[in-house]
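Engineer: pasting the sequence and the predicted coordinates here, then a few questions.
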Amino acid sequence: MGQLAPTGPVYQAGTLSGNPVATAAGLATLERCTPEVYATLDRVAHTIADGVATELDRAGVPHCIQWAGPMFSVFFREGPVLSYADAQGQDTAAFTAFFQAMLAQGVHLPPSAFECWFVSAAHDDRAVDHVLAALPAAVRAITDSSARVRA
């Protein structure tokens, strides 16, 4: 254990990080995940990601959405992201404008352009509608900031 930070050279972090209470809560959650819960996660994730894609397409903002189960990532670039170099090639300024506009409307996204979006069974129709309603203004924030950069 002496090799682990903060005293050692090995940095270790994780969602549960071996915390027994967090691990028990995670296990209890997984034990209650039914096929219906997974179907809800898929529906919610696709509804949100489709809404993001629709608004970005409408504004002509380059983007790519990639999936791993009900988790997805929105990259502000053309074409798929197959490597870290591809991810670095995205428009992080567009992400920042989008993120800040969503946050201002009460939608909390992952704070980095390199992270994936997670949904949960707690995202009911009202929460999804709130996210979808926030998208047009967030996309306008991208196009407005891009216009300022070009001017």
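Structural biologist: All right, it came through fine. Numbering: from 1, shown residues only.
Engineer: every contact and neighbour count from this point should use C-alpha atoms.
Structural biologist: Will do.
Engineer: any idea which element Val99 lies in?
Structural biologist: Heads up, residue 99 is Phe, not Val. Using DSSP states H and E, Phe99 sits within helix 92-104.
Engineer: scratch that, Thr29
Structural biologist: Applying DSSP H and E, one finds Thr29 within helix 20-31.
Engineer: thinking again about what came up before, and the helix holding Phe99, how far out from the chain middle?
Structural biologist: The chain centre lies 12 Å from the centre of helix 92-104; the measure is CA atoms, centre = their mean, to the nearest Å.
Engineer: which strands and helices sit next to it?
Structural biologist: Counting contacts by 3 or more CA pairs under 8 Å, 6 or more residues apart in numbering; DSSP states H and E, helix 92-104 is packed against helix 125-150.
Engineer: included below, for side-by-side comparison, is a second structure:
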Amino acid sequence: DLTIFGKVMGGGFPAAAFGGRADVMSHLAPEGPVYQAGTLSGNPVATTAGLATLRLATDEVYDHLTSAGDTIKAAATEALTAAGVPHLVQSAGTMFSVFFTEGRDGAVRDFADASLTDATAYAAFFHAMLEAGVYLPPSAYEAWFLSSAHDERAVQTILDALPAAAAAAAQSQSRLQSSTKETPQ
């Protein structure tokens, strides 16, 4: 009945919009009795950014994002598998997450599944990627987002950094395992 958009429509600027079927929207003023206002309604900078975002959001851009996301997800899976790091890569469209866990049933569906994530291994992975010039979400529980700014060079930088970052995650796990082994008395 209604569609609501947040700051993504404004290229990151504080913008939001909603719309819907004519019969629903007709309840809003000035035609209907429901008044709607906001502190940023009609903000010229956010509105201009929103228009620019809509003009640039072409099928070609989304095709590129889908292709780049698929490439990165496959490369992350390959690198982490080769390094022996338990992981899951899950996605919704071009947004994806890399969880350092195998989950309870091969997927991360809820907080209990997400809490199985090896945050120490993710931290090692994150820092290795950062050292290679790739800034990922700093938390093991956040999603990765691609944008039109991720051109072929940026994607290649990510791909080049993945094997060493996966090795760093694996090394972190093996250090943790060896430090938790009981020593005989």
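Structural biologist: It's in. Predicted model only: the values in this text are computed from it and were never measured.
Engineer: follow-up on the earlier one: give the aligned range of the helix holding Phe99 of the first structure in the second structure.
Structural biologist: Using TM-score structural alignment, helix 92-104 of the first structure lines up with residues 119-131 of the second structure.
Engineer: report the mean deviation for that stretch after fitting onto the first structure.
Structural biologist: Following the fit onto the first structure, the mean deviation recorded for stretch 119-131 of the second structure is 0.7 Å by mean CA distance after the TM-score superposition for the first structure.
Engineer: buried residues, that stretch. List them.
Structural biologist: Neighbour-count burial for stretch 119-131 of the second structure, counted by 16 or more other CA atoms under 10 Å, picks out Ala119, Ala121, Tyr122, Ala123, Ala124, Phe125, Phe126, His127, Ala128, Met129.
Engineer: let's verify the nearest residue to the third one once chain neighbours are set aside: helix, strand, or coil?
Structural biologist: Leaving aside its sequence neighbours, Tyr122 of the second structure sits nearest to Ala140 (CA to CA, 6 or more residues apart in numbering; 5.8 Å). Counting by DSSP: H, G, I helix; E, B strand; the rest coil, the backbone at Ala140 of the second structure sits in coil.
Engineer: the counterpart of Ala140 of the second structure in the first structure: what's it in contact with?
Structural biologist: Alignment note (TM-score structural alignment): Ala140 of the second structure maps to Ala113 of the first structure. Listed by CA atoms under 8 Å, 6 or more residues apart in numbering, the contact set of Ala113 of the first structure reads Val74, Phe75, Thr92, Phe95, Thr96.
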